[in-house]
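No sequence on hand, only this structure:
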């Protein structure tokens, strides 16, 4: 039986972290299946994930092959049975869209040929370079239902509640992604009819006042959608965003209905959100916004697709933040990552993509530290793309876009050769697998700082390319909502151990008891409802930090000044750096004596009854100020102080917030996160730097680890236990990683001899050992390793010894 809570994935009532690797059976010869799964299991993974492509199994309409009659590698049934025989779990991903670097995104060619009107057109009636199909087209939906009926018949006997290995089924893949990345909204006769009906239902008699032409039939709607003019382009983009949220939810509901009617039920349905771009995450909330309505669905676990490169403070900030945004909108279910880019590149297929071998392990550690319970490494092993049964004149006529060989960042290349990152991820995954019972229910513990998330501010997946007005607004939103704050303010907060959370203020009220301090990134445009919520928050006693350009209009270009009116500020035009202009600010009051700082932008403002702490150097106009209103207070940051962690320490201290952890000496390149579970707590330390470091650490209650030094290797991490009670063990703390535990022994990985393991043992004794020595004070036993490597602490009755 599979069940979910807000922080746990449970199998038969037992919390577990799903550690998975993607294996495409259809790209591997059958004789390679077993050694591939053996390698996956040896890596410490407990689950296999695989796409089940419609293109592969019904390449010719009506001719299904799930048993390998047409192509041996199509034998899905044997693959599932092998997974079960090897005591692994399985995540099944039957589409209908699977992408998976397949042509037509895994949709059979005959579907496109049979329903050409389902092939989307877009702005200015242009064709779409990604060749997207309209999810809403009745013919496509009918064929999808037939596909689900067939594939569900294969999968149903192997669901976990039926005694099989399948613990989840993914519905489609990256819904809305193709139209977003190509800036090509689906504009077909079907969508124009649905959009026309939506507009009429939404606006009623007010429709002629909103648009210059009343929408009374699909033909007019088609023209309105395809070639908007500036007098309604912003309104159209806004309405399209809301319409598509509903449309995507309807599509997924249809898939759920098709799956359930075919008997594919009693396991979670997975959906994945896309959005990382060029190894950055600032665009990821666009994907959350597109699928925002799906978060209301029951029995649906919505996970992330994460494609970052090297692990740096910047990429760590992006990964951390998008996870917090996901948890903010989907707090009912645990975090999950359905595609987590594996390896250190593309196994020489794309040499420029090579990244540091430590990156995957560090990113995995960060996921665990944030409470992620499903991690699917994409791809575990590469493979080969066979020829299409019906040839096409596309240059190679193979099923995949990469040609014959398909590596795509796999931990094992198509020939089975491991990538350089395999040893590091194996080390981490094996530990996590061995500690499943101890760590399976961990949840993240952060400070009461919330970063405000308003999904409508990220509703920029469709921007009319022929409108300078639309492009200017989209650019303004992009730079203010994430590009500036994520790369400076939020990075500085993590560097100073001010570990923040996020809060969805669009669907929830702002309760000062839940959100004592709120950070809100603002731009020129902000919805009236958002502004009103921020005003009410400050009135009630909230402490608000505004960063970015101050809002003066809503998202459709109409004046909206509720927030600045309430705060009593009048913003001046934004100034940005140029080759001949260097915006510079100077501090005063609590920043008195801080040298002038050149910044990338600034926005000065006139303010009444405010305490100014930043001024523009040349004009002396206020750029930053504290403003008290009613029971609350706001801090306006009209500039970006680049990467200056100490400023943000002082800023948050003004609101009574201290860092979650303090390191001596200070280490801005180190992340320190906390998790807790029913068996104890863990401190997660990640070193983003290329050099080994050491420090002592304390939290809000005082010194940790008995004031011992913590040693962290370069580009590596530690998961350190504190106050762990498991079986008869009471592990007070360890400054080395625990890699295994059972009733008789503890196993540690010792990286430095200056490490300590402290146990509480009543009347304990420690036998002389070549591996460690011990200090015993009352019931406290401190064990000190004599060498690096594996240290085993064993127990027989009250006697403890190590080897």
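Nice, thanks for sending it over. Here the structure is a predicted model, which is why all the values come from computation and not from measurement.

alpha carbons only for contacts and neighbour counts from here, please
Noted.

mind listing what's buried in stretch 135-150?
Of the residues in stretch 135-150, those buried by neighbour count under the rule 16 or more other CA atoms under 10 Å are 135, 136, 137, 139, 140, 141, 144, 145, 147, 148, 149, 150.

distance between it and the chain's centre?
Per CA atoms, centre = their mean, to the nearest Å, the displacement of stretch 135-150 from the mean C-alpha position of its chain is 30 Å.

What is the nearest of the buried residues of stretch 135-150 to residue 663?
Residue 663 lies nearest to residue 135 out of the buried residues of stretch 135-150, by CA to CA, at 51.9 Å.

Three-state assignment for the residue nearest to the closest one when sequence neighbours are not counted, please.
Take residue 135 and drop its neighbours on the chain: the residue closest to it by CA to CA, 6 or more residues apart in numbering is residue 251, 6.5 Å away. Applying DSSP: H, G, I helix; E, B strand; the rest coil to residue 251 yields a three-state assignment of helix.

next up, a second structure to put side by side with the first:
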């Protein structure tokens, strides 16, 4: 094992700061005789790191009988594979589960485990086995088997050039996709302990509950919070098991959430996974990472990556880098057919947003061991290196990207994204995946949060070439207006009381808050709580779904409006169909409130004019100004060297004028391509001279 630290947003390995380019290769899916060929091709592409799962079912077919040396199959020779990978100079990211997903039956668990501990399967609120047969994570019998599995794999990890290990995979995903929690006796016992410490007033309801009944709304809210702590405690337990085996490495917590569509995918639900697992960020040596599967990146979905990157940076340990342990270089289905340009552009966008480590998943295709695949024998994944070893177009795109980054690796690692403005992340708005099973409608909150953020104002900021960082409003003690002078916050009719108080203090101390589209009147449990409304001294009037509004004189269709009365000292700038104020701004202490009680979805981009006017009112300045057709522009600022990223998501070339600081120059960005421009002293002097010649 190597000595690995997380320091100031970077991985530091054996004392050297590293930008990690890692390739995912599943040795158990590639004939052992082809391992040399695949590793050589990975090395030629410029990678320094190799990542792989270690499937429990594959190496321990019978309890207590493990094979890591290839006695029963050459593809089980994990020891030989890791030794070969080290001979090629690769550092290793090892992912021993227990759950590995990866389109395998039982998500990679051995059959004997289910037969040994049938009582360990999670139960639904009806008392039936969970539809995915997921184990209750803290079931003692299950954990005892996991501990023994970790002990059996530990020697291979200790003797390798491992730099990270991954604890499980996508914890909570099986619960989210089925909208079904865990109501097993083990989980309920932990829930009682949680309530005793956090909400004892709800204990009586839980004690009276039985399978088939519903939780009341406040109890259900606490159940969502509890499950997030349950996931954290499980991951902390796995971490302790690794510590017991003297494996002192960063431990990856991998987060799920991008949605499958045909041509392009969306990240609207990614914050659900973040909300489920962000509590694990404070586990010692934990490294949060994300599954980034955007499909083909296009004008309609590129902002989902930008928003997701900002949220991840807000919730993770600030010492760790922004990192994706599963960064799409292929996909499990053959649709959408992934364009190499999409992989290139999504990589450039994430690096622009601060990502300093990427594991391309899946980089090498293969075939599933007999009878183990959920989708049959093939597991080609549209990988840059196909199952037969052929090189695809995405291989050369990634190789070119790595060769572009390497010469400036050190300077890039020490350059951070320059954000123009900030938005607030409230994870409670994404903690509702189990409401449906208790009969509570969550559809309206879900629809409003998605339309107002991923399809609304936050998306619009990026379309107007503003870059936006994020603040985890439920985690920070205070929001410093000198560091984040303007804050955009999506709000539903409820908002945690603590967040409401923070936002009031933020405004009073000089912060400028943009709140949309609802003024909260309740706290997270549904009880009346209108701290912000009371501080503004306004009254709410009518609420409407899907109506017209006039904002800054521009008539728009809105998915939601609410009107206000008693606007003493506040200035309206928007009106609903009846002419009542639905948007206003005004002073609050030393700061300002901008209340947009109007739900704006950018299904028609003429509505960007509303956002443009808001940004002008707030006086937000861009770090990068683009004149000409839209190009997605980002700046990473360092000490003496900055990096400008220009991405063109359209299929034709664009010539633009770029202005950043005192530097202005013309650039041509080819269709479906991006540029990285290194801005150091020589570049600035040359461009200033050329501009002076052009003027005279």
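All right, it came through fine. Nothing here was measured: the structure is a model prediction, and the numbers come from that model.

TM between them?
These two chains, once laid on top of each other, score a TM-score of 0.93 by TM-score structural alignment, normalised by the length of the second structure; 681 aligned residues with a CA RMSD of 2.3 Å.

picking up where we left off before, what's around the residue nearest to residue 135 of the first structure, how many residues?
Residues contacting residue 251 of the first structure under the criterion other CA atoms under 10 Å number 17.

same check, this time on residue 703 of the first structure
A total of 15 residues lie near residue 703 of the first structure under the criterion other CA under 10 Å.

Grab the nearest non-local neighbour of it.
For residue 703 of the first structure, the closest residue by CA to CA, 6+ apart turns out to be residue 697, at 6.3 Å.

Checking my notes, the one you found in a strand, right?
Yes. With three-state DSSP as the criterion, residue 697 of the first structure is part of a strand.

What residues does it make contact with?
661, 662, 663, 664, 703, 704, 705, 707, 709, 710 (CA atoms under 8 Å, 6 or more residues apart in numbering).

Now secondary structure and distance to residue 722 of the first structure too, for those, in TSV please.
Conversion of the contacts of residue 697 of the first structure to TSV gives the following (DSSP: H, G, I helix; E, B strand; the rest coil; distance: CA to CA, whole Å):
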residue	secondary structure	distance to residue 722 of the first structure
661	strand	14
662	strand	17
663	strand	17
664	strand	19
703	strand	12
704	coil	9
705	helix	8
707	helix	13
709	coil	15
710	strand	14
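
Determine which two of those residues are furthest apart.
Of all pairs drawn from these, the one with the longest distance (CA to CA) is 661 and 709, at 14.6 Å.

one step back: which of the contacts of residue 697 of the first structure count as buried?
Applying a neighbour-count criterion of 16+ other CA under 10 Å, the buried members of those are 661, 662, 663, 704, 705, 709, 710.

Now the residues you listed in a markdown table, please, with extra columns for distance to residue 410 of the first structure.
Shown next, in a markdown table, are those (distance: CA to CA, whole Å):
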| residue | distance to residue 410 of the first structure |
| --- | --- |
| 661 | 36 |
| 662 | 38 |
| 663 | 37 |
| 704 | 39 |
| 705 | 38 |
| 709 | 37 |
| 710 | 34 |
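
now the helices for the stretch 51-200 of the second structure?
Across the stretch 51-200 of the second structure, reading from the start of the chain, the helices by DSSP state H, counting those that start in this stretch fall at 56-59, 78-87, 111-116, 140-158, 173-178, 185-198.

how about the first one, aligned to which bit of the first structure?
Put plainly, it is helix 56-59 of the second structure. Under TM-score structural alignment, the counterpart of helix 56-59 of the second structure in the first structure spans residues 54-57.

which residues touch the matching stretch?
Where contact means CA under 8 Å, 6+ apart, the residues beyond stretch 54-57 of the first structure that reach it are 26, 63-66, 74, 94-96, 106-109, 147, 399.

Of the residues you listed, just say which sits nearest to residue 633 of the first structure.
Looking at these and their distance to residue 633 of the first structure, the nearest is residue 95, at 49.4 Å (CA to CA).

Distance of the closest one relative to residue 66 of the first structure?
Distance of residue 95 of the first structure to residue 66 of the first structure, given as CA to CA, to the nearest Å: 15 Å.

Between those two, which is the more surrounded one?
For the pair residue 95 of the first structure and residue 66, the greater number of neighbours falls to residue 95 (24 against 21), based on other CA under 10 Å.

any idea what the more buried one aligns with in the second structure?
By TM-score structural alignment, residue 95 of the first structure lines up with residue 97.

cool, residue 717 of the first structure as well?
In the second structure, residue 717 of the first structure lands on residue 674 (TM-score structural alignment).

List the buried residues for the host helix or strand of that match?
Residue 674 of the second structure is located in strand 673-679, with elements delineated by DSSP states H and E. Of the residues in strand 673-679 of the second structure, 673, 674, 675, 676, 678, 679 count as buried by neighbour count, 16+ other CA under 10 Å.

What is the most widely separated pair among those residues?
When CA to CA is used, the two most widely separated members of these are 673 and 679, lying 19.3 Å apart.

What's the match for the residue nearest to residue 703 of the first structure in the second structure?
Checking with TM-score structural alignment, residue 697 of the first structure has residue 658 as its match.

what's the distance between that match and residue 686 of the second structure?
Applying CA to CA, one obtains 15 Å for the distance of residue 658 of the second structure from residue 686 of the second structure.

Could you work out the end-to-end span of stretch 400-416 of the second structure for me?
For stretch 400-416 of the second structure, the first and last residues are 23 Å from each other (CA to CA).

tell me how far it is from the chain's mean position?
With CA atoms, centre = their mean as the basis, stretch 400-416 of the second structure stands 23 Å off its chain's centre.
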